[in-house]
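>>> the following comprises the amino acid sequence and a computationally predicted model.
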Amino acid sequence: MVCSNRAGHDGGMISILSSVLRSRPSMNPYRSRQRIPPQPSHSLYREAPGPCASGERVSTDDGQDLLLRPIRPDDAPALMRAFGRMTPEQVRSRVFHALTELPEPVARWMCDVDPDATIALVLVDADGAEIRGEGRVHLDPATECAEFALAVDPDFTGKGLGRLLVSRLAEASRAAGMREIWGDTQAENNRMLALAKELGFTLRRENDDAGLVRMSLALAPMDGSGEATTT
């Protein structure tokens, strides 16, 4: 499954190549249309890390143990291997282009995130050797919206990892003061669209690209106790 700052949810792994290329024009031969989120003056993630700051033990729907934690600079080799496990269809869904490998400079940049602008999480094996899922949001304090992207190892799709990642990213975005989380995926990415519907996202076709679907979810603001308010 794959979803992008132009991709899907549960489908492979480079959950952010397209985002990185978009925000680093010098690396991007396929420059896409999206804006670069402005950076706030302080680290929202360090101030409001949510449940994943030090790692969270989780289990797949079929009982496999994984660790959910923030991405780290030393994850770059594992991220490259994870990208290599993606099917061609997953790669296309995630980055909207045909790529056979994740360039090492891009992998390093993806793993060394600026916490003022990005929250990035990975699901890794119990021994930490391999990345099985990756997701992130780019925070835009000007619009109070967070653009998300994620991908899941093809051998781990259908096990609840996409749902977990989106839920945690939404929680972290809300804690960071965002009022909406959104992402784009291809219209034929049925797995991603089904998950988005299940989680309450609104879906709409992009006016300038009928092949894309915009997924968006309003986030309830936090009250004084740190809980989401209800209406």
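That came through, no problem. Residues are numbered from 1 along each chain as shown.

>>> from here on, contacts and neighbour counts on C-alpha atoms
Noted.

>>> helix or strand: which one has the closest residue to residue 95 other than its chain neighbours?
Spatial nearest neighbour of residue 95, chain neighbours left out: residue 18 (4.9 Å); criterion: C-alpha to C-alpha, 6 or more residues apart in numbering. Secondary structure assignment for residue 18, by DSSP states H and E: helix 17-23.

>>> and that helix, which residues are buried?
17-23 (16 or more other C-alpha atoms under 10 Å).

>>> which strands and helices sit next to it?
Of the remaining helices and strands, those touching helix 17-23 by 3 or more C-alpha pairs under 8 Å, 6 or more residues apart in numbering; DSSP states H and E are helix 88-95, helix 104-111.

>>> name the next helix or strand following that helix along the chain.
Assigned by DSSP H and E, the successor of helix 17-23 is helix 44-47.

>>> which positions within that following helix qualify as buried?
44-45.

>>> with adjacent residues omitted, what lies nearest to residue 132?
In space, residue 132 is closest to residue 153, 4.9 Å off (C-alpha to C-alpha, 6+ apart).

>>> dropping in the other structure now:
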Amino acid sequence: MPTTCEKRFSVQEQTFVMRQLTPHDAEVYLKFFNRLDPPTIRCRYGHMVSQLTLDTARQIASLDPTWEPALAIFQEDASRIVALGRFHADPSTLSAEMAVVVDTSMRRLGLGRVLMESLIQQAEQRGLAQLHAYVVTQNAPVQKLLRTLGFDREEVEPNSHPFDDDVKFTLQLIA
């Protein structure tokens, strides 16, 4: 039940388009990733990655949006991705891990919130019971945003996640 709808919206006199990432977006996605600074890569991807290859960008942009939707927010002319959010669902547990990354120059505009709210809605449409997000301890703004969206902080058991300084947040979708 993936959605291919586009959502147009404006923030501070800038118009954006949010839609599902497609294989045709691989080059624009690659440019987005390679613009990210090392701290942003660490906060989003959990480890240092110096760059992404075009082949890997194509693979990511080609994932099945039913269980691995990737929503991108583009500048109005679609020449540049400014934010990306996705989740990876496990249909056997009805849960998914969600992650969002916003271009450093576009932060504090509410783009992360727009992505998270859309991903939450898609998770509910798929009948998922839980969404999880792992956030580095130092990323207080994202932790605050997750709390305002109804996520609860959980204690992470030692060695249960590859990065020791992450905090786990969970949103219960089905009561």
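Sure thing, it's come through. What you are looking at is a predicted structure, and each value in this text was computed from that prediction instead of being measured.

>>> TM-score for this pair?
The TM-score (TM-score structural alignment, normalised by the length of the second structure) is 0.91; 171 aligned residues with a C-alpha RMSD of 1.5 Å.

>>> coming back round to it: read off where the helix holding residue 18 of the first structure ends up in the second structure.
Under TM-score structural alignment, helix 17-23 of the first structure has no counterpart anywhere in the second structure.

>>> which residues touch residue 67 of the first structure?
Contacts for residue 67 of the first structure were tallied using C-alpha atoms under 8 Å, 6 or more residues apart in numbering; they are 55-58, 122-126, 128.

>>> which of the residues you listed has the most neighbours?
When neighbours are counted by other C-alpha atoms under 10 Å, residue 122 leads the contacts of residue 67 of the first structure with 30 neighbours.

>>> so it sits against residue 128, correct?
No - Residue 122 of the first structure is not in contact with residue 128 according to C-alpha atoms under 8 Å; the separation is 10.2 Å.

>>> so where do the strands sit in the first structure?
With DSSP state E, the ranges of strands along the first structure come out as 2-4, 7-8, 56-59, 65-70, 118-125, 131-140, 145-152, 180-186, 202-206, 209-218.

>>> whereabouts in the second structure does the third one align?
Yep, that's strand 56-59 of the first structure we're talking about. Using TM-score structural alignment, the residues of the second structure aligned to strand 56-59 of the first structure are 7-10.

>>> mean per-residue distance, the matching stretch versus the first structure.
Compared with the first structure after fitting, stretch 7-10 of the second structure deviates on average by 1.0 Å (mean C-alpha distance after the TM-score superposition for the first structure).

>>> JSON lines please, covering the buried residues of helix 17-23 of the first structure and showing distance to residue 211 of the first structure.
Output for the buried residues of helix 17-23 of the first structure, formatted as JSON lines (distance: C-alpha to C-alpha, whole Å):
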{"residue": "17", "distance to residue 211 of the first structure": "20"}
{"residue": "18", "distance to residue 211 of the first structure": "17"}
{"residue": "19", "distance to residue 211 of the first structure": "19"}
{"residue": "20", "distance to residue 211 of the first structure": "22"}
{"residue": "21", "distance to residue 211 of the first structure": "21"}
{"residue": "22", "distance to residue 211 of the first structure": "19"}
{"residue": "23", "distance to residue 211 of the first structure": "22"}
